[in-house]
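In: the following block contains a protein sequence and its predicted model.
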Amino acid sequence: MAVTVENAEDLTRSPGASVTPDTLPSDLDITDLVVGSGKEAAVRDTVQVQYQGIRVADSGEFDSSWGRGGTPVEFPLGQVIDGFKLGISGMREGGRRILVVPPHQGYGPQGAGGVIPPNAHLVFVVDLVKVN
């Protein structure tokens, strides 16, 4: 699978990611676009992130903090889907990372909110803004 990110290293702009599906990973796939130099995130932390979420099947964006005014979203890392929990753990503030999340580490057979179908592979481009 190929993920293209327009603004790959510019954390001041929406990443503008697109996906070309071919071989889908069976486990979480992590690619660092920018390696941060700040505090490292751990599962016990609350984090602030910017992100873009894309369905692999149709390359459609289903959610984006950038699309909602560019305000970072804050959440306890231990209370999100495994793909986020495992994919953001170990990341450092100031970093940007691509997470390719298989269904069993995402929303599984139930999907989510009518925008993520059952058993969907997802791609997230995540900027780690702050670790609390």
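Out: Received, thanks. Numbers count the residues shown, from 1 in each chain.
In: can we go C-alpha only for contacts and neighbour counts from here?
Out: OK.
In: quick one: the helices in the chain, in order.
Out: Along the chain, the stretches classed as helices by DSSP state H are 82-88.
In: all strands for it, in order.
Out: 2-5, 17-20, 29-34, 46-55, 61-64, 73-76, 96-101, 122-131 (DSSP state E).
In: out of these, which one sits most buried?
Out: strand 96-101 (a mean of 26; mean count of other CA atoms under 10 Å).
In: which strands or helices does that one pack on?
Out: With contacts taken as 3 or more CA pairs under 8 Å, 6 or more residues apart in numbering; DSSP states H and E, strand 96-101 sits against strand 29-34, helix 82-88, strand 122-131.
In: and the longest one with strand 29-34, angle?
Out: Strand 122-131 and strand 29-34 are oriented at 50 degrees to each other (axes from the mean of the first three to the mean of the last three CA atoms, to 10 degrees).
In: quick check: buried residues in stretch 107-116?
Out: By neighbour count on 16 or more other CA atoms under 10 Å, the buried set for stretch 107-116 is 107-108, 116.
In: with distance to T12 as extra columns, can I get those in JSON lines?
Out: Below are the buried residues of stretch 107-116 laid out as JSON lines (distance: CA to CA, whole Å):
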{"residue": "Y107", "distance to T12": "29"}
{"residue": "G108", "distance to T12": "32"}
{"residue": "I116", "distance to T12": "27"}
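In: closest to V47 among the residues you listed?
Out: The closest of the buried residues of stretch 107-116 to V47 turns out to be Y107 (CA to CA; 20.4 Å).
In: let's bring in a second model and compare:
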Amino acid sequence: MRIRPFAAVSAVAVTALLLAGCSGAPETAPESSPTPDAQCLLDAKPGKTSDAITISGSGADATVEVPADLPFEALERTIVTEGDGDDVFAGDLLSIRYQVVNAETNEVLDSSERGEGGVLPVLMDPQSSSLFVAALECEPLGSTAVLALPASVLGGEGAQSLVVYAESVGKLPTIASGTPVDPAEGMPTVKLDKDGAPTITIPEGTEPPAETRVEMLQQGDGAEVQPGDLVVVQYRGVKWSDGEEFDSSWSREATPTQFQTNQVVNGFRLALEGQKVGSQVLVAMTPADGYGEAGGTHELSGESLVFVVDILATTPVQPAQ
């Protein structure tokens, strides 16, 4: 059996795992991506179970060994090695080396091995990457940790106790880092502030494109986004009709967000798939590729929409087996 660690903990369990009873934590789970507020959500402590788990080797060659009959009564975290970088918090975008292990059988259920160099990009989002938030938060970059997760925390029928071995390898850019490309004629103009946040200006007196257009603003050279990939992006969206912003990661304290490319409107999908990490793209989408023609139930029905998207990371999503 394989699991998807990005979705291994249910929304209910995440709330209990990361938020309930934590000093200074919000009373309810956030509805969108986390805000990086340099605050520990859990700061899990070591215990007899996590301390008993042994690691042979290091990095991509590490082997996790779980002794038989460990109790797994509470969530515990033991820091195996302490790094020397800045502390890691929710909202950071990291490259991570990891293994998720069945605590009963020592079977590796999932790992970062499929990533380039044996690492994968992970947005430290407590809603969808909670295993890694619990394992690595509030420790210096470069640290390795063992997280013991009892089945009672994970919840759901057939839940099993897990061990997560994780290493925070590096921090990744949270703005596009590609080579600038000359703007396309007839498209909205984009100006970036000192932090990389875009201002989008609709060309005065022009009609939106009759077909969805995707234009490059910065050409990246990273991995190519494939259909269905889990992507991490920064974005800002405005209406062509009046230039008014209706959604933006930049308006949520510039925290990136993540989703699969098949979980967004078609125009956004077209802007992502086939592009390379590090790129910044501009998409002007028709109502048909957005929220439908006028008369629909969505508040943006009938609107032509414009997005500027910084593509920060992409990860193939393996189906659960």
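Out: Received it, and whenever you're ready, just let me know what you need. Quick caveat, the model's predicted, so the values are computed rather than measured.
In: can you give me the TM-score here?
Out: Remark: TM-score between the superposed chains equals 0.89 [TM-score structural alignment, normalised by the length of structure 1]; 127 aligned residues with a CA RMSD of 1.7 Å.
In: export the helices and strands packed on strand 96-101 of structure 1 to TSV and tack on distance to S14 of structure 1?
Out: What follows is those, written out as TSV (distance: least, CA to CA, whole Å):
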stretch	distance to S14 of structure 1
strand 29-34	13
helix 82-88	18
strand 122-131	9
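In: so which of these gets nearest G60 of structure 1?
Out: strand 122-131 (9.9 Å).
In: what's the closest one aligned against in structure 2?
Out: Taken onto structure 2 by TM-score structural alignment, strand 122-131 of structure 1 occupies residues 305-314 there.
In: and the contacts of that stretch?
Out: Residues from elsewhere that reach stretch 305-314 of structure 2, judged by CA atoms under 8 Å, 6 or more residues apart in numbering: 121, 172-176, 198, 200, 223-225, 229-240, 271-272, 276-287, 290.
In: that older thread, V3 of structure 1 is nearest to which of the helices and strands packed on strand 96-101 of structure 1?
Out: strand 122-131 (8.2 Å).
In: the closest one against structure 2, how far on average?
Out: Taken over the aligned residues, the distance from strand 122-131 of structure 1 to structure 2 averages 0.3 Å (mean CA distance after the TM-score superposition for structure 1).
In: among the strands of structure 1, which is nearest D82 of structure 1?
Out: That would be strand 96-101 among the strands of structure 1, by CA to CA, at 8.7 Å.
In: let me have the strands of structure 1 in TSV, extended by distance to A112 of structure 1.
Out: Formatted as TSV, the strands of structure 1 follow (distance: least, CA to CA, whole Å):
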stretch	distance to A112 of structure 1
strand 2-5	22
strand 17-20	20
strand 29-34	21
strand 46-55	12
strand 61-64	10
strand 73-76	18
strand 96-101	14
strand 122-131	12
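In: and of those, who's closest to G83 of structure 1?
Out: For G83 of structure 1, the closest of these is strand 96-101, at 5.5 Å, according to CA to CA.
In: now for P109 of structure 1: which residues touch it?
Out: With contact set as CA under 8 Å, 6+ apart, P109 of structure 1 has these partners: 103, 118-119.
In: of those - the most surrounded one?
Out: Counting neighbours by other CA atoms under 10 Å, P103 leads the contacts of P109 of structure 1 with 22 neighbours.
In: quick check, it in contact with A120.
Out: Yes: using CA atoms under 8 Å, P103 of structure 1 is in contact with A120, at 5.3 Å.
In: let me see the contact set for the alignment partner in structure 1 of F259 of structure 2.
Out: Structural alignment (TM-score structural alignment) places F259 of structure 2 against F75 in structure 1. By CA under 8 Å, 6+ apart, the contact list for F75 of structure 1 reads 46-48.
In: want to throw those residues into a markdown table with distance to V80 of structure 1?
Out: Converted to a markdown table, these look like this (distance: CA to CA, whole Å):
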| residue | distance to V80 of structure 1 |
| --- | --- |
| T46 | 11 |
| V47 | 11 |
| Q48 | 13 |
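In: can you list which of these carry over to structure 2?
Out: Retained in structure 2 by both residues aligned by TM-score structural alignment, their matches' CA atoms under 8 Å are the following of the contacts of F75 of structure 1: 46-48.
In: what's the separation between I30 of structure 1 and G70 of structure 1?
Out: 23 Å (CA to CA, to the nearest Å).
In: alright, calling it a day.
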